[in-house]
Structures are given as structure tokens and as C-alpha cells.
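Student: Quick check, what structure comes out for this input:
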Amino acid sequence: MNTIIRDAKIIDPKSAFHNNIVDILIIDGIIKKIGTSLQNSENATEVKLDNLHLSQGWFDSSVSLGEPGFEDRETIANGLTVAAKSGFTAIALQPNSYPIIDNQSQVNFVKNKAFGCATELFPIAALTKQSEGKDMAELFDMKNAGALAFGDYNKSLDNANLLKIALQYVQDFDGLVIAFSQDEKIKGNGVANEGIVSTRLGLKGIPNLAEELQISRNLFLLEYTGGKLHIPTISTAKSVQLIREAKSKRLQVTCSVAIHHLVLTDEKLDGFDTRFKVAPPLRTETDRKALIEGVLEGTIDMITSDHNPIDIEHKKMEFDGAKNGTIGLESAFGTLMTVLPMEIIIEKLTAGKATFGVQTNPIEAGQKASFTLFSPEGKNVFTKENILSKSKNSAFLGVEMKGKVYGIYNQGKLVLG
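Tutor: The predicted structure is shown next:
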């Protein structure tokens, strides 16, 4: 479909049109021309939206959907529609389906399911068979099938030698290892951040040490082996410091933070609302501020929604027994706009492409048209009517948000919310 996007302010430091208001002519999915008052000689569909801003397409480095096996939580087709209307042109799919994405056929299955969608799906394959942490999965075969990286979602690898071998092995094909960091022995039966709130509520605590000790171990392994390591969804001030120090040693380590850890704290647990039960747990205001600082200074490379749909049977129950996770795609941009500058948000929602080896497309003539349409203005309260996912387990219900996502243009398709 040929399209002209009118009066769009470009937010792309890699483009010569950065901060300019222009028209963009797209022919067969390629940016044909950028300028002011372009003539519509191609009979293209015209798109004109209030206070329209345009950036490179956003990428989410941690999305769970459910299919195969948990289609009641979310399907791939609907999940990718949700992602598109939330501004994401690409997502990295976590392997925590049933069966686990731990072999070539499962990688091919989810890729085929996503074929033809405007939002591109890139599978993260399990690092170990069945994500059980015992035997390494067939990493090279899955890389050839299109796996983006290797990691066991929200599961820490107790076997340090196995992580060491994995970091050494993937260097033969420039692979990326993802290491969720939480010492299970120190976590024990904990369900909430260890501190004043958990003590007051009588909930078993998970100390910051559980995360920090594992991150320290994993960074020591990386220093020994070389290779590339990604540490997802860090949640403590000390974790930021540890990764900052590792980067100063020029280790190839990257990290992400989940939106809920930038916005919410464990004070939300008053009332025992399981929507706020996530892994790692919501921490203190001190940690939240340190994470914000880590984003602003560049220690934290990317921001993820860590979108994780959970069915009501496993979420609306006693706090100790409820599953961890919140959905976050629909609320991602509006929530971030309440705590961070727009330019930083765009940077952190696009920077993950470089880490994960996803193609980037500057907004220039001749490039593939792949961008997000949004406005940084306006306020609204996030309600159930704003949830497009099949599961409704959002930690952001009732939160006042800023800005609006219109949708995306990608893969030759325009998707507007």
C-alpha cells in the first residue's frame, strides 16, 4: 500500500530530518521521498494525525505470549496486533510456551505463526532443554533457524559451569546469552521485596542480594570466558553499579529494565493485589530512582515491557500462590512518559535492536519504512478499555499516563490503534 504521512515531526538522531516536520512518501514499503508539501502523484493513502511524531520502530526485548500451549493467555496473532497498536515494530518472544522453544522446529513454528504480521517476531530460544537448567539445548541449530538469543525466561542458571560453557560455545557463531539473575537459594520461598513492606504485610521476602550475588557471579564468568551476555530486568541500585563497573572493564554486557520497576515500588503491595506480583519483585523508591539514573546515564541499555499475560485462574488468587507477571505493551509509552524525557524513551525503545542483531532503519529516502507513530502530548487514565490483550493482568490500571501511540508502519503495512 502506497502512503503519504503528512506533517510528521521526525525523532531520529540518525536522520538528516531529525526534529523537522515533513511529509513522507512510502512506495511499496520503501521511503521514496521526504520533504514538505509533497505532491500525491501516486494516488497514495494520506495519513494526517494530531501532533504526529515519528521515530524508528520500537523493539521490545522481552515479550511472552503463550502460544503454543497457553493460547487462553494470548495468541501470537493477537499479541502481535497488540504490539503493533502499542508502537512496536518488532518483539523478542520469550521461550516460555508449552512446549518450551528449545529446538529448531519450535523456532520455526512461532516464526511461521507470525508470518505476514506488521510487527516482526524474533524468537528467543531456551538456553537449556525444557528450560530445566540441566543440559544445554541445540543452540547452533536454533540460531540457524532464526533464534535471536538464548535464555531461560525468569529462570536463573544454578550451574555456573553450564553458563561458562554456553558463553564459550556461542562465540563460534556470535551468539548472545541471556542470564536472568536471581539466586534461588537466597530467594527461597520469597514472594515480595524483603523490606519494611513485606515485614508489615507478613510476606516472605526476596532480598536484593538474591539478584546482586547472581549478577556478580555471571559477570565473573563473562570476564573469564569472553563473549556477549545480556542481563534482563534488573531491579536494584547495586545491580546498576555492578553493571556499570563491568562496562568500565569493557566487558560485552548489556542489561534491560522493566517499565514497572521504573514506575512502581513495593508500596503497591498494600492490599495484596497480585497484579503487582512480578519477577524480580517491585523494589523500594531508592532502587527505583537508581534505575532511572541508570537509564539516564546509559548504564541500562534498553527498556522492556516484560509483557507477560497470565490467565485469571493463576493471577486472581492468594498472593503466595499467584504467578508472577504483568502485561505491559499497551501501557508502555504512556507510562514511561511520566518518568522520563521523550528522547530518552525513544532511544531506549530502539537501542535493543543493536544488541540483539535486529536490522535498524533510519528515516531516510531509500530505506525500508519501519517506524512508530505517536504524540507526546495529552493525558489519560489507563483503564480496562485500553487493554487489547486477551489477559487483563495489568499493574498499570488507574495510572495517569501521558502521550498517545497511534500505531506503526512496517512490513508494508499501516496499523493504527
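Student: Please make it C-alpha for all contacts and neighbour counts, starting now.
Tutor: Will do.
Student: ok, now how distant is residue 403 from residue 1?
Tutor: Here the distance between residue 403 and residue 1 works out to 28 Å (C-alpha to C-alpha, to the nearest Å).
Student: how about the helices in the stretch 151-300 of the chain?
Tutor: Across the stretch 151-300 of the chain, reading from the start of the chain, the helices by DSSP state H, counting those that start in this stretch fall at 160-169, 184-187, 196-201, 208-225, 237-248, 259-263, 285-297.
Student: TSV for the ones you listed, including mean neighbour count?
Tutor: TSV is the format used below for those (neighbours: other C-alpha atoms under 10 Å):
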stretch	mean neighbour count
helix 160-169	17
helix 184-187	16
helix 196-201	15
helix 208-225	19
helix 237-248	18
helix 259-263	23
helix 285-297	18
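Student: quick one: which of these is nearest residue 136?
Tutor: Taking C-alpha to C-alpha, helix 160-169 is the member of those nearest to residue 136, at 7.4 Å.
Student: Quick one: residues in contact with that closest one.
Tutor: Contact partners of helix 160-169, identified using C-alpha atoms under 8 Å, 6 or more residues apart in numbering, comprise 135, 136, 157, 177, 218, 221, 222, 225, 226, 227, 228, 229.
Student: what do you get for stretch 337-345?
Tutor: By C-alpha under 8 Å, 6+ apart, the surrounding residues in contact with stretch 337-345 are 11, 262, 263, 292, 296, 333, 336, 376, 401, 402, 403.
Student: let's go with 10 Å and repeat that
Tutor: When contacts are defined by C-alpha atoms under 10 Å, 6 or more residues apart in numbering, stretch 337-345 is touched by residues 11-13, 55, 58, 262-263, 292, 295-296, 298, 302-303, 332-333, 336, 350-351, 376-377, 379, 399-404.
Student: how about this one, so we can line them up?
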Amino acid sequence: MNVLIKSATIIDAKSDFHNATHDILIEKGAISKIAKSIKNPKNYKEIKLDNLHVSQGWFDSSVCFGEPGFEDRETIINGLKTAAKSGFTSVALQANTCPVIDCNSDVSFIKSKAQHHAVSLMPVGALTKNSEGVALAELFDMQNAGAVAFSDYKRPIINPNLLKIALQYASNFGGLVCSFPQENKIAGNGVMNEHVTSTNLGLKGNPNLAEALQVARDLYILEYTGGKLHIPTISTVEAVDLIRAAKQKKLDITCSVAIHNLFMDDTELKEFDTRFKVLPPLRTQNDIEALIEGVNDGTIDMVTSDHNPLTIEDKKIEFDYATYGTIGLESAFGALQNLFTTKKTIKLLTNGKARFSLENSIIKEGALANMTLFNPDGKYTFTADRIVSKSKNSIFLDRELKGKVYGIIANNKIEL
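Tutor: Now for the predicted structure:
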């Protein structure tokens, strides 16, 4: 793949060309030259786009595609297309499939389905067999097959001893253990945040306490065992405070926040619209402010779209019975641009790479081309026709977003 990118502003704090507007020549998938102006004697394809910016390729630490087993929600091929159109050059695929990804052959299958694609698909293996929370899955074998972490998607580790053993065992080979932050006995049958709004609506509430207790427990276990722990999609002020204190103790802990939890509070549910039924639930404005502060001071390491395609049958039913989840890849960049500067947005979209065993793809001569192309300016209303996913359950429908993703260049391929 040979291409000449014309007049691109490079946003990459680790690059010598950061903030500069240059041409970028890519030959056989690698960056061969970066300069103010590059001639094109070999008549390579040229990319000239309005207000073109490029950055290191973006990474999402939590996406679901459905396949195998739930292809009606999404397929791997269309999911990868969605990721590419949304600016992501790599995504970590959750194990909530049927069968659950809990052995090396399952990981190998997922990897094989994504071969020869511009987007790198990084499987997350189930932490326990069939994600049932009873016995550890084949962690070491799955990591050897290509798994980048271990998680029972949206299922907390109920047995504290199981988490202890998982952290001790995985530390032998540098495995990353993920623990969903919810104490089920406290959360009970809550379908939204426990607060004034849940009382007014007559819906059962899931309190902040359910998250805080689980996070506190997990951090105590991590301090005892050592190892690497990642807590995905925190949503409360208490969780931010607990993780901030744990980092001050130098524990090997990271966490993420779902992008929609930075924007929307529980009052969005006043019309019983199931698009807003997510897990963890939308909390209060106080929690949102704490989450944004955590992002800004580095307590929260990365953001995720928490992309989870669901069918109409999953969502267009009575609120209590609707499935938790929203798609988010297509809206991720535009939403973040409403909260943060472009440089901060790009940092958040690339921060998680090292934690999930991915190399940073610095934009420099001699490096393999792994970059996202985008325009940070311009506002628009996010409508269904902008959704590439098979499922359309977006929490950001009809919201004003900012910026446009052109596509990606990665793995010696162009997706624009």
C-alpha cells in the first residue's frame, strides 16, 4: 500500500512533528518521509481532505460484536468496518458471545476472522469458564493465543477468593485481570441509578454503594496479591476517590469510563426510553463532575465507547425487561470533542494501548503506518443514517456532536 497524504496536521505528543502540518509519504505500509512538501513522481494515490488531521490510531478497550452466536446483533466483519469508519485501528473484543470466549481455540477463531483487516481485533478472554464465575478459564493458554485481558463482561466476580487466585495466577505471565465494579446483592433488581429520579419514576434503583463496595473490595485484594487489575466503566464519585487513593499507594491499577457516563445523568430516563438503559447506569450530575475531574487528573486512564449492539427485540420492550447497552463507536470522537480539547480527546482515545499490550504507533519516519484521519471542527446532529452498525441502539441519537472521522490507515490498508 503506497499513498501520499497531503497537508495533514499531526497530533501526536510523542512525535517530532507534533502540531506541524506536513505531507506524509507511506510506502509498503510504512512511513518513508514526512516533510513540508513531498512530490509524487511515482503517481501514488493522494489523500487531500478538508482540514485534515492525523494522529496515532485510536484504541477502544471494550467493544462487543456478537459473533459467534449473536450475529443478528453484529458480525465481526461489519463490526470491524464500523470501528474503521469511527477512527479505531484496534479494538478489544469482549467475550459475551455464544459460546463464550474461554479457551485458546475460541481466541484463535476470533483472531482468524479478523485477519487481513485494517483494524486489529484484540480478543478479551473470559475470566471464568463460560463467564459463570465458578472456575477460572484457560487464562495462560488464551494469552498465548492472543488474548489481551480477561473479563466476564458486565458480570462481577462474586467470589473474592476467585479474584485473589486470578490475580496471583495471572501475575506469573503478566496477564491483565478485569473486574466489573458492581456488588450484585446491593444492586439487587435495580434498573437505573438509585436517586430522586428512580423514586419519581417508580423504578428500582441501583445505588452508588453497589459500585463503591466492589471497587473497595477489589483494591484490598489487589494490595494483598499484587498483579495487574483493570476496573472497567466506573460511574461514581466514590469509585474515583477509591482508585485515586489506590494509585497514590502505587498499586498496579487502571480504570476506564464509558463515554456516555461523562455526558448524561439519570434524568434522561424520565421518558422510559430504553436507549438510556445502560450498565453501570447513568448516575447524577455530581458523579459526572467527579468522573470528568478523574479524567482530567489521570485517575481515569482511558475512555471506552462500551459499544454493545442489541436488536430491537432487546430494547423495544418494557423498561424493566430491556437489555442493558448502547452502541458507541460511531459517536465516540464527536462526543468527546464536546467535552475536551482535540489533543485531550486524542490522548484519551490512545491511552489504553500499553495497558492492553499494544505498542504506540508514533508518527515518525520508518514507523509502520497506524493512524487515524479526522477533521476536529464542525458540529452536526448524530442521526441514524450515520450509524454503520447493524444495530441502531445509540444513546447519542439526535445529540449535537463535533468533528468528523475520515477513516484509518493501518496494517498496510486504507479504510476511508
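Student: TM-score for these two?
Tutor: Here the TM-score for the pair of chains, by TM-score structural alignment, normalised by the length of structure 2, is 0.99; 416 aligned residues with a C-alpha RMSD of 0.6 Å.
Student: Find the pair from the contacts of helix 160-169 of structure 1 with maximum spatial separation.
Tutor: 135 and 226 (21.0 Å).
Student: the more surrounded of those two?
Tutor: Per other C-alpha atoms under 10 Å, whichever of residue 135 of structure 1 and residue 226 has more neighbours is residue 226, with 16 against 13.
Student: quick one: what's aligned to the more buried one in structure 2?
Tutor: Structural alignment (TM-score structural alignment) places residue 226 of structure 1 against residue 226 in structure 2.
Student: can you pull the contacts of residue 31 of structure 1?
Tutor: The contact partners of residue 31 of structure 1, by C-alpha under 10 Å, 6+ apart, come to 2-4, 24-25, 363-370.
Student: Select only the buried ones of those residues in ChimeraX?
Tutor: Selecting only the buried entries of these in ChimeraX, with 16 or more other C-alpha atoms under 10 Å as the criterion:
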select :2,3,4,24,25,363,364,365,368,369,370
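Student: any chance of the contacts of residue 31 of structure 1 in JSON lines, plus distance to residue 181 of structure 1?
Tutor: Formatted as JSON lines, those follow (distance: C-alpha to C-alpha, whole Å):
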{"residue": "2", "distance to residue 181 of structure 1": "46"}
{"residue": "3", "distance to residue 181 of structure 1": "45"}
{"residue": "4", "distance to residue 181 of structure 1": "46"}
{"residue": "24", "distance to residue 181 of structure 1": "44"}
{"residue": "25", "distance to residue 181 of structure 1": "45"}
{"residue": "363", "distance to residue 181 of structure 1": "36"}
{"residue": "364", "distance to residue 181 of structure 1": "39"}
{"residue": "365", "distance to residue 181 of structure 1": "42"}
{"residue": "366", "distance to residue 181 of structure 1": "42"}
{"residue": "367", "distance to residue 181 of structure 1": "38"}
{"residue": "368", "distance to residue 181 of structure 1": "37"}
{"residue": "369", "distance to residue 181 of structure 1": "37"}
{"residue": "370", "distance to residue 181 of structure 1": "33"}
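Student: Looking at the contacts of residue 31 of structure 1, which is nearest residue 66 of structure 1?
Tutor: Relative to residue 66 of structure 1, the closest of the contacts of residue 31 of structure 1 is residue 370; by C-alpha to C-alpha it sits at 26.0 Å.
Student: Tell me who's in contact with that closest one.
Tutor: Residue 370 of structure 1 is in contact with 29-31, 54-58, 88-90, 118-119, 360-363, 408-414, counting by C-alpha under 10 Å, 6+ apart.
Student: switch the cut-off to 8 Å
Tutor: With contact taken as C-alpha under 8 Å, 6+ apart, residue 370 of structure 1 is in contact with 56, 57, 89, 361, 408, 409, 410, 411.
Student: More neighbours: which of residue 403 and residue 1 of structure 1?
Tutor: Of the pair residue 403 of structure 1 and residue 1, residue 403 is the one with more neighbours under other C-alpha under 10 Å, namely 19 against 11.
Student: Looks to me like that one is in a strand.
Tutor: Yes: with DSSP: H, G, I helix; E, B strand; the rest coil as the criterion, residue 403 of structure 1 is part of a strand.
Student: distance of it from residue 335 of structure 1?
Tutor: According to C-alpha to C-alpha, residue 403 of structure 1 stands 9 Å off from residue 335 of structure 1.
Student: residues contacting residue 227 of structure 1?
Tutor: Neighbour list for residue 227 of structure 1: 167, 168, 170, 171, 174, 176, 252 [criterion: C-alpha under 8 Å, 6+ apart].
Student: What distance do you get for residue 57 of structure 1 to residue 333 of structure 1?
Tutor: Look at residue 57 of structure 1 and residue 333 of structure 1: by C-alpha to C-alpha, they are 13 Å apart.
Student: So for those two, which residue has more residues nearby?
Tutor: Neighbour totals were compared for residue 57 of structure 1 and residue 333, and residue 57 leads with 28 against 25 (other C-alpha under 10 Å).
Student: For that one, give me its contacts.
Tutor: If you count contacts by C-alpha under 8 Å, 6+ apart, residue 57 of structure 1 has them with 87, 88, 89, 90, 350, 370, 371, 372, 408, 410.
Student: Give me the aligned partner of it over in structure 2.
Tutor: Counting by TM-score structural alignment, the partner of residue 57 of structure 1 is residue 57.
Student: quick one: the nearest residue to that match once chain neighbours are set aside and residue 30 of structure 2, what's the gap?
Tutor: For residue 57 of structure 2, ignoring the flanking residues on the chain, the nearest one in space by C-alpha to C-alpha, 6 or more residues apart in numbering is residue 371 at 4.0 Å. The gap separating residue 371 of structure 2 from residue 30 of structure 2 is 11 Å, by C-alpha to C-alpha.
Student: Pick out whichever of the two has more residues nearby.
Tutor: Between residue 371 of structure 2 and residue 30, counted using other C-alpha under 10 Å, residue 371 has the larger neighbour count: 24 against 21.
Student: show me what contacts that one?
Tutor: Under the criterion of C-alpha under 8 Å, 6+ apart, the neighbours of residue 371 of structure 2 are 54, 55, 56, 57, 58, 89, 361, 363, 408, 409, 410.
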